[in-house]
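A.B. asks: A predicted structure for the sequence below; I have some questions about it.
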Amino acid sequence: MIENYLLEELVTFAKYGTVAKTAEVLGLTQPAVTHSMKKLEEELGVKLFIRKPNKLYLNETGKYTTREAKKLINDNLDFTKKVKQFDKDQTTLVVGFNAPGPGIVLRSLHDKNIQIKNNLVENNFEKLLSEHQLTCVLINFPIEDRDITSTYLGTESMSVNLPSECKLNENKELSFKKLKGKTILSPSPIGFWTKIYHDEIPDSKIIFQNESTEYSEILQYSVLPFFTTNLTSLDSQWGTNLPNNRTVRPLSDEVAHQKFYAVYLKQNKNRVMPLIEKLQDQWSKYDQK
């Protein structure tokens, strides 16, 4: 079996073209590089170089070997990365989600054995699970196939917070349709909820704000309505310092009530179930029936 360092030296030589530069880049001596090139030829049983006084050139076989060596090195790096990712997946639960709500519940557990993906995960769920990039993903629909299964966690329900002088306060419950033409504040990013807003109230202006401190200040000093959910109060950033001079009106639309599921590989069921049970217990305290 060809040792990896011989391939790395060959690829480096092909890139820089001289033994001297190869040695410099790799932190080796020139005789050591020359010895390695000869050893590689001997192990392969072919000539890789055209040798001239004080100069070494790759022949066609050498060029082909370099291309194949690059592939092997890249494959080995990918192999190493996958093994390390799998090992990490066995010791730490890596969890992603496609909207802020499940992340709020997850963070409220303060579980040190969980690594939370900072950015929302909005596609390729099956691939991320099968490649062990995620142990579990919390999304608003179940996935069931040969290798993947799902467990219901809870429902996130949308409400709008209205200023006292707003005529919509006459309604105990509202729909997206009744918010037509309104300017409404919303935190960001919020994943698929953004599309729901655009689809359900296209004639309204949604002002998105992704800095929690600025968002809180805007809420305090404006009279604009803003969105919250049954999970907002659990959030250590968006859920704090909300104005107390608003009337909370739930939205009756079916799309305003999103069910969330923990999706995971069946082989990982025993590992993720303790976390799922904690999420279900925590969520049930805020789930609107």
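C.D. replies: Thanks, I have it. Residues are numbered from 1 along each chain as shown.
A.B. asks: only C-alpha atoms for contact and neighbour calcs from this point on.
C.D. replies: OK.
A.B. asks: In terms of helix, strand or coil, where does Pro250 fall?
C.D. replies: strand (DSSP: H, G, I helix; E, B strand; the rest coil).
A.B. asks: quick one: the strands in the protein?
C.D. replies: Here the chain has its strands, by DSSP state E, at 49-52, 55-58, 93-97, 114-116, 136-139, 148-163, 183-187, 205-209, 226-229, 246-250, 257-265.
A.B. asks: ok, how many other residues are close to Leu179?
C.D. replies: By other Cα atoms under 10 Å, the residues close to Leu179 number 19.
A.B. asks: isn't it right up against Glu200?
C.D. replies: No. Taking Cα atoms under 8 Å as the definition, Leu179 is not a contact partner of Glu200, at 9.3 Å.
A.B. asks: Helices of the stretch 101-250 of the chain, start to end?
C.D. replies: 125-130, 193-200, 212-221 (DSSP state H, counting those that start in this stretch).
A.B. asks: Give me whichever of the strands of the chain is most buried.
C.D. replies: strand 136-139 (a mean of 26; mean count of other Cα atoms under 10 Å).
A.B. asks: Second structure for comparison follows:
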Amino acid sequence: MAELNQFYQLVAIADTGTLSKAAEIVHISQPALTRSMQKLEAEWNVTLFDRQKNKITLNKTGELAVQHARRILDDVNTMTDAVQAYERSLRTISIGSCAPGPLLELLPELTERFYGMALNSETTASGRLLPGLEKGTYQVIITDREVTAPDILCRPLCTEELCLTVPPAHPLAGCKEGIYLDDLAGETMLLLNEIGIWEERVISKMPQTHFIRQDQDEAFSALVQASALPAFASNLTLKHSKRWAERTNRLALPILDPEAHITFYCCVHKSHKAYLPGQRMV
């Protein structure tokens, strides 16, 4: 019976066009690769290659074999991913979110309700969330819109509202009733890089605002504390994040644009209904 490694070898030959390069890719010697392909031909009682002096090419039968080999290898990779994802789900709750703020709302509840299980969360592109949930990469996803799909349960999680934080002496500090994004044209602001969907919803609509970006959360926090430059916060960071609560030298000004307000939804597969917020443990 043909072995899986022979399918890898066959595809490598098709992709590289030579035995020598294919042998390098599959980490065996060229003579060993030749013997493996001869064994495969004998097993199937077919000829897969046209052989000439110092040259070997796939014939029509070989090309068909490569097509099937690719599909089999894709299926093996899909199976491996599914099995590994299921194994992780037995001891880890993986959460994908389109923004970091809603994780501040969800993670404490899951930590309390599922003591002993590891929580793994990441902020990622919206388009990856539902496929990730369906594949088992995530057990919980947080989206910016309601998901209606078979076998998916979805409910509102929270609403995040952006605000602008400024020192009391900043020229915008008097706008206590709120400001618009256009009011920030020409301003220089501090910005944390990993903000998920807010990049598309808000930052992309501020071409005349200059942003000094920071990758590390703690470094960003220290920079904001030491700086007089404006920075974004939200009702969720103000509620959950200790670093904002300690920043008494800053005023939080509401942002009035509709883009600055997003209702987020928590979605799970029906088999993981218990992971929805507000569920009772039985």
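C.D. replies: The structure has been received and is ready for your questions. Here the structure is a predicted model, which means the values were calculated and not measured.
A.B. asks: Need the TM-score from the superposition.
C.D. replies: In this superposition the chains share a TM-score of 0.72, using TM-score structural alignment, normalised by the length of the second structure; 266 aligned residues with a Cα RMSD of 3.9 Å.
A.B. asks: about what we covered before: between the helices of the stretch 101-250 of the first structure, which gets nearest to Ser284 of the first structure?
C.D. replies: The closest of the helices of the stretch 101-250 of the first structure to Ser284 of the first structure is helix 193-200. By Cα to Cα, the value is 21.3 Å.
A.B. asks: Can you state the mean residue-to-residue distance of that closest one versus the second structure?
C.D. replies: On superposition with the second structure, the mean distance recorded for helix 193-200 of the first structure (mean Cα distance after the TM-score superposition for the first structure) is 4.0 Å.
A.B. asks: Could you do stretch 148-155 of the first structure as well?
C.D. replies: Averaged out, stretch 148-155 of the first structure is 1.7 Å away (mean Cα distance after the TM-score superposition for the first structure).
A.B. asks: Show me what Glu126 of the first structure aligns to in the second structure.
C.D. replies: In the second structure, the residue matched to Glu126 of the first structure (TM-score structural alignment) is Leu130.
A.B. asks: Leu7 of the first structure: what's its closest spatial neighbour, skipping adjacent residues?
C.D. replies: Beyond its immediate neighbours in the sequence, the residue positioned closest to Leu7 of the first structure (Cα to Cα, 6 or more residues apart in numbering) is Ala69, lying 5.6 Å away.
A.B. asks: and what of Ile190 of the first structure?
C.D. replies: Ala99 (5.4 Å).
A.B. asks: What residues does that neighbour make contact with?
C.D. replies: Ala99 of the first structure makes contacts with 120, 139, 190-193, as judged by Cα atoms under 8 Å, 6 or more residues apart in numbering.
A.B. asks: Quote the end-to-end distance of stretch 244-256 of the second structure.
C.D. replies: Length of stretch 244-256 of the second structure, first residue to last, Cα to Cα, to the nearest Å: 21 Å.
A.B. asks: what does that stretch contact?
C.D. replies: Outside stretch 244-256 of the second structure, the residues touching it (Cα under 8 Å, 6+ apart) are 161-168, 173, 175-181, 225, 233, 237-239.
A.B. asks: try stretch 112-123 of the second structure
C.D. replies: Looking at what lies outside stretch 112-123 of the second structure - Cα under 8 Å, 6+ apart - the contacts are 91-100, 103, 107, 111, 194-196, 281.
A.B. asks: Please identify the buried residues of the longest helix anywhere in the first structure?
C.D. replies: Secondary structure assigned by DSSP state H gives helix 60-91 as the longest helix of the first structure. Neighbour counts over helix 60-91 of the first structure (16 or more other Cα atoms under 10 Å) mark 62-63, 65-66, 69-70, 73, 86, 89 as buried.
A.B. asks: Map Leu153 of the first structure onto the second structure.
C.D. replies: Using TM-score structural alignment, Leu153 of the first structure lines up with Leu157 in the second structure.
A.B. asks: does that match really touch Phe264, like I thought?
C.D. replies: Yes. Using Cα under 8 Å, Leu157 of the second structure makes contact with Phe264 at a distance of 5.6 Å.
A.B. asks: Please enumerate the shared neighbours of those two.
C.D. replies: Pro102.
A.B. asks: and Ser236 of the first structure, what does it touch?
C.D. replies: No contacts exist for Ser236 of the first structure under Cα under 8 Å, 6+ apart.
A.B. asks: Try it again at 10 Å.
C.D. replies: When contacts are counted by Cα atoms under 10 Å, 6 or more residues apart in numbering, Ser236 of the first structure touches 104, 107-108, 212.
A.B. asks: Make CSV out of the helices of the stretch 101-250 of the first structure and add mean neighbour count and distance to Thr80 of the first structure.
C.D. replies: Listed next are the helices of the stretch 101-250 of the first structure as CSV, based on neighbours: other Cα atoms under 10 Å; distance: least, Cα to Cα, whole Å:
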stretch, mean neighbour count, distance to Thr80 of the first structure
helix 125-130, 17, 16
helix 193-200, 15, 37
helix 212-221, 15, 39
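A.B. asks: Tell me which of the ones you listed lies nearest to Ile50 of the first structure.
C.D. replies: helix 125-130 (46.0 Å).
A.B. asks: Have a look at how far, on average, the closest one is from the second structure.
C.D. replies: So helix 125-130 of the first structure averages 2.3 Å relative to the second structure (mean Cα distance after the TM-score superposition for the first structure).
A.B. asks: Identify the residue nearest the geometric centre of the second structure.
C.D. replies: Thr124 (3.4 Å; Cα atoms, centre = their mean).
A.B. asks: Among the contacts of Ser236 of the first structure, list the two that are farthest apart in space.
C.D. replies: Ser108 and Ser212 (17.1 Å).
A.B. asks: what about Glu24 of the first structure, neighbour count?
C.D. replies: What Glu24 of the first structure shows, counting by other Cα under 10 Å, is a neighbour count of 12.
A.B. asks: Tell me who's in contact with it.
C.D. replies: Contacts of Glu24 of the first structure by Cα under 10 Å, 6+ apart are 18, 30.
A.B. asks: The one 10 residues further on now?
C.D. replies: Counting by Cα under 10 Å, 6+ apart, Thr34 of the first structure touches 9, 19-20, 22-23, 56.
A.B. asks: separation between the nearest residue to Leu48 of the second structure once chain neighbours are set aside and Glu246 of the second structure?
C.D. replies: Nearest residue to Leu48 of the second structure, sequence neighbours excluded (Cα to Cα, 6+ apart): Gly62, at 4.1 Å. Note on Gly62 of the second structure: its distance to Glu246 of the second structure, by Cα to Cα, is 68 Å.
A.B. asks: do Lys239 of the second structure as well
C.D. replies: 12 Å.
A.B. asks: Look up how far Gln139 of the second structure lies from His210 of the second structure.
C.D. replies: His210 of the second structure is 38 Å from Gln139 of the second structure, by Cα to Cα.
A.B. asks: now do Pro167 of the second structure
C.D. replies: Pro167 of the second structure is 41 Å from Gln139 of the second structure, by Cα to Cα.
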